[in-house]
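> Sequence first, predicted coordinates after that:
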Amino acid sequence: MKVGLLRAVGVATAVYGAAVTAVPALLARPSGLVDAEGRTERATRTSLRPLAWRDAVSGLALAMAPEGPALRTAAYVRIAADFGDAVLLGVTLPGRDRKLAAVAVSVGWGALSVAGLLAGGRREVMTLPAAGPLQV
């Protein structure tokens, strides 16, 4: 596991999530979720804030979790959120280019967390009660 990479992804995600929570237009504009004048409707701002807060909190967990199972769990949560975003935004955003961009960004961030989990070459052995050794 590359702890530094996971921490960096966590910090970046936390900062971005906090910024979008405060200013939802940071996500709404590139996603095409604005009106003809480029304004973000109140309902859209309201809908984006919980998503952004989820990113802020899960990023903070990834940045601060102790190394080991807690950090791995935080990474799994971040990966699930990023790949879930890729699927949902890829299906629902307006316009093919915006869909492709959202999928690329979401998969890219998720892939960084996957790389952080898989990198390092050292495999840990976890022993489960009555189940014997399990390679993880």
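Received it, and whenever you're ready, just let me know what you need. The shown structure was predicted, so the numbers you read here are calculated from the model rather than taken from an experiment. Numbers count the residues shown, from 1 in each chain.
> CA only for contacts and neighbour counts going forward, please
Fine.
> and residue 6, what element?
Per DSSP states H and E, residue 6 falls inside helix 3-22.
> Next SSE downstream of that helix?
Next in line after helix 3-22, if elements are assigned by DSSP H and E, sits helix 25-31.
> In that next one, which residues are buried?
Within helix 25-31, the residues that count as buried by 16 or more other CA atoms under 10 Å are 25, 27, 28, 31.
> what are the ranges of the strands in the chain?
Using DSSP state E, the strands of the chain run over residues 125-128, 132-135.
> for the last one, packing partners?
This points to strand 132-135. When contacts are defined as 3 or more CA pairs under 8 Å, 6 or more residues apart in numbering; DSSP states H and E, strand 132-135 packs onto strand 125-128.
> How about the contacts made by residue 68?
For residue 68, the contact set (CA atoms under 8 Å, 6 or more residues apart in numbering) is empty.
> Please report the distance of it from residue 86.
Here the criterion is CA to CA, to the nearest Å. By it, residue 68 lies 27 Å from residue 86.
> Presented hereafter is structure B, for comparison with structure A:
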Amino acid sequence: MRVALLRAVGVATAAYGIAVTARPRLLAAPSGLTDEQGRTGEHTLISLRPVGVRDAASGLALALAPEGPALRTAALLRIAADLSDAVLLGATLPRPARAKAVAVSVGWGALSLAALGTRPAPAARKGRRFPR
């Protein structure tokens, strides 16, 4: 597990989530959820705020969870959120925004998955004894 990378993903996700909660247009515009004048409907803005809160909470969990099972669980939660975003947004967003949204969601999920699955070299593992 690459803890520093998971922590960095957590901090970035939490910051983005806080920003989207405060300004949901940050997610609405690149997702194609605007009209011809670039405006986003009030109902859409209201609906996007919980996504920001979810990302802030899961990002903070990833950034702050103790190393071990708690961090692994936080990473799996973040990966599940990213992959569900890819599936749901890919199926429902307006066509011009779909590919970008899927690519971003899959990219973040893959980054977390790679960090979760990477193990340090045996010599770097502290406190573990290996059979000789």
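Here it is on my side, so go on. None of these values were measured; they are calculated from a predicted model.
> okay if I get the strands of structure 1 as a markdown table plus distance to residue 75 of structure 1 and mean neighbour count?
As requested, these are arranged in a markdown table below (distance: least, CA to CA, whole Å; neighbours: other CA atoms under 10 Å):
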| stretch | distance to residue 75 of structure 1 | mean neighbour count |
| --- | --- | --- |
| strand 125-128 | 18 | 10 |
| strand 132-135 | 18 | 9 |
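> Out of the ones you listed, the one nearest residue 110 of structure 1 is which?
When the strands of structure 1 are compared for distance to residue 110 of structure 1 using CA to CA, the nearest one is strand 132-135, at 22.9 Å.
> now the strands of structure 1 in TSV, with distance to residue 73 of structure 1?
Written out in TSV, the entries for those read as follows (distance: least, CA to CA, whole Å):
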stretch	distance to residue 73 of structure 1
strand 125-128	15
strand 132-135	16
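> Please name whichever of the ones you listed is nearest to residue 104 of structure 1.
Evaluated over the strands of structure 1, closeness to residue 104 of structure 1 peaks at strand 132-135, with 31.3 Å, by CA to CA.
> How far away from the center of its chain is the helix holding residue 6 of structure 1?
Going by CA atoms, centre = their mean, to the nearest Å, the spacing between the C-alpha centre of helix 3-22 of structure 1 and its chain's C-alpha centre is 9 Å.
> how close does it sit to structure 2?
On superposition with structure 2, the average gap between helix 3-22 of structure 1 and its aligned counterparts reaches 0.3 Å (mean CA distance after the TM-score superposition for structure 1).
> same deal with stretch 46-62 of structure 1?
On superposition with structure 2, the mean distance recorded for stretch 46-62 of structure 1 (mean CA distance after the TM-score superposition for structure 1) is 0.4 Å.
> Run through who's touching that stretch.
Residues from elsewhere that reach stretch 46-62 of structure 1, judged by CA under 8 Å, 6+ apart: 6-7, 9-18, 20-22, 24, 27-28, 71, 74-75, 77-78.
> corresponding residues in structure 2 for it?
The counterpart of stretch 46-62 of structure 1 in structure 2, using TM-score structural alignment, spans residues 46-62.
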